[in-house]
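Student: One predicted model, sequence on top.
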Amino acid sequence: MTGPAVAPGTIHGVGLGPGDADLMSVRAHRLLAGARHIAYFRKEGRAGRARAIVEELLHPDAVEYAMEYPVTTEIPLTDPGYNAALSAFYEGCTAHLRDLARGGADVVVLCEGDPFFYGSFMHLYQRLKDDVPVAVVPAITGMSAAWTATGQPVTWGDDVLSVLMATLPEDDLARHMAAADALVVMKIGRNIEKVRRALRSAGKYDAAWLVEYASMEGQTVQPLAGAEGRVTPYFSIVIVHGQGRRP
């Protein structure tokens, strides 16, 4: 005879917010405090920023599964090997999480920002959602923390807000920048000079703000023009505020 079937566990993609643990949702905090299995992404050789955010919140007996990216910026995004390496990586992570869930374990996957906003968890979600229960906990995004740090509303009235990745080709960046009233540019890092040129081309350079490490230790806020001549960290966001209709 075989024993009763084990009810599958749930994979929880939990948004941690922009970096300050105080900005985490109550639901995220509750799931983390009770988690016996957690998973998180990190660069090889690093502790992982998502893991650092929850350092004081985890149960001491929680089993950790660190998912280490095979590549980050070592090869260009356009290199066929980039997608091939990441696809194999996500497949391997998915298989491990699927096995845990099928064995009855609930797993909390730590997600910086919001899980469905340019997050790595989306690639796991698409591979898991038809096989095991998956739940997503939304969160405050990094861009929200960034524009709040500037002390100015990012949009007014009918302003059109565009969110751009600095990894886009320069001509595409400039075209989208020129068409939008308000801008958020993410994934800056080594792309900063390309972003500067595109903003100048779009006539928005002098209105741009640079926010580094929004809501985290080491946060800085300054006009982008005041940060000439240096490389910015990956966790940088450029903001151009809308100036639209207001009563």
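Tutor: Thanks, I have the structure now. Numbering: from 1, shown residues only.
Student: Please make it C-alpha for all contacts and neighbour counts, starting now.
Tutor: OK.
Student: Could you tell me which residues within the lengthiest helix in the chain count as buried?
Tutor: Longest helix in the chain, counting residues (DSSP state H): helix 80-102. Residues of helix 80-102 classed as buried by neighbour count (16 or more other CA atoms under 10 Å): Tyr82, Leu86, Phe89, Tyr90, Cys93, Thr94, Leu97, Arg98, Leu100, Ala101, Arg102.
Student: ditto for stretch 166-184
Tutor: Neighbour-count burial for stretch 166-184, counted by 16+ other CA under 10 Å, picks out 166-167, 170, 173-174, 176-178, 180-184.
Student: ok, structure two:
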Amino acid sequence: MTGRIICTGLGPGDPDLISVRADRTIRAARHVAYFRKAGRAGQARRIVDGMLAEGVVEYPMEYPVTTEIAFDHPDYIAALAAFYDHWADRLATLARTETIVVLCEGDPFFYGSFMHLHSRVQGIAKVEVIPGIPGMAGCWTATGVPITWGDDVLTVLAGTLPEDDLIRRARDADALVIMKTGRNLPKVRRALAAAGRLEAAWLVERGTMPGQRIARLADVDAADCPYFAIVLVHGHGRRPEALE
């Protein structure tokens, strides 16, 4: 086995926020794979536009389903499992003789699709992961306000959670990040309102990327459900008086 699979975290979206190591790896790559929705260029591919070497072989890994079916529906689970099985086998086969770079937005081990491939290629291919700045870090930096102070506890939630769970955890959180909003945004709004946190919540769409939008969630139409968006509630700070 002379090749390997290298997954490079791309950071929150701005190409300037890619790490030096990831940049060097991407520019030297001869085989590059990335996830995308069918018919789309793909966010990861957009981030590295202009960085790939001439003659690089590209492997667009197109999801068989995204938001057409509920994520917990048996058909969705079966389709995604078969998709990851297929690409894990294909990349592992290629890695016997070549090194292939897999592009992943944010950090590969933080809600990244690559984790599903990573678990499948263990023991059959050499794997290396290059971490990246998580997308949420780019989003809270875009607001210009620290997400946590002092002894604040940061809670990260998925918008796919049941509404009652979102309410309970939002009430208990000092600072809050809610990922996977999209069509879950109306539910997230209701949960934050019930928890008394809606007025302090922000929606950051396409953080650090072209078209970035920052708005108070209370002012965003409930039907406006951007895919590349994160909801933030900044911590108030459990700081000693002497530090204020």
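Tutor: Ah, there it is. Computed from a predicted structure; not experimentally measured.
Student: re the thing from before, so after the longest helix of structure 1, what's the next helix or strand?
Tutor: Counting by DSSP states H and E, the next helix or strand C-terminal to helix 80-102 of structure 1 is strand 107-111.
Student: And the strands in structure 2, which stretches?
Tutor: Using DSSP state E, the strands found in structure 2 span residues 4-9, 31-37, 57-63, 99-104, 127-130, 154-158, 175-179, 201-205, 213-216, 229-233.
Student: Kindly reformat these as TSV containing distance to Cys139 of structure 2.
Tutor: Formatted as TSV, the strands of structure 2 follow (distance: least, CA to CA, whole Å):
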stretch	distance to Cys139 of structure 2
strand 4-9	16
strand 31-37	22
strand 57-63	25
strand 99-104	17
strand 127-130	21
strand 154-158	13
strand 175-179	10
strand 201-205	6
strand 213-216	9
strand 229-233	7
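Student: of all the ones you listed, which lies closest to Ile69 of structure 2?
Tutor: With CA to CA as the measure, strand 57-63 is the member of these nearest Ile69 of structure 2 (12.4 Å).
Student: just the angle between that closest one and strand 31-37, please?
Tutor: Strand 57-63 of structure 2 runs at 20 degrees relative to strand 31-37, counting by axes from the mean of the first three to the mean of the last three CA atoms, to 10 degrees.
Student: residues in structure 1 matched by strand 57-63 of structure 2, start to end?
Tutor: Residues 63-69 of structure 1 are where strand 57-63 of structure 2 lands when matched by TM-score structural alignment.
Student: just stretch 130-141 of structure 2 next, same as before
Tutor: Taken onto structure 1 by TM-score structural alignment, stretch 130-141 of structure 2 occupies residues 137-148 there.
Student: give me the number of residues near Val160 of structure 1?
Tutor: Neighbours of Val160 of structure 1 under the rule other CA atoms under 10 Å: 14.
Student: Please pull up the equivalent of it in structure 2.
Tutor: For Val160 of structure 1, the aligned position in structure 2 is occupied by Val153, per TM-score structural alignment.
Student: re earlier: what's the span of the match of stretch 130-141 of structure 2, first residue to last?
Tutor: Start and end residues of stretch 137-148 of structure 1 are separated by 22 Å (CA to CA, to the nearest Å).
Student: What's Glu205 of structure 2 aligned with over in structure 1?
Tutor: Mapped onto structure 1 by TM-score structural alignment, Glu205 of structure 2 lines up with Glu212.
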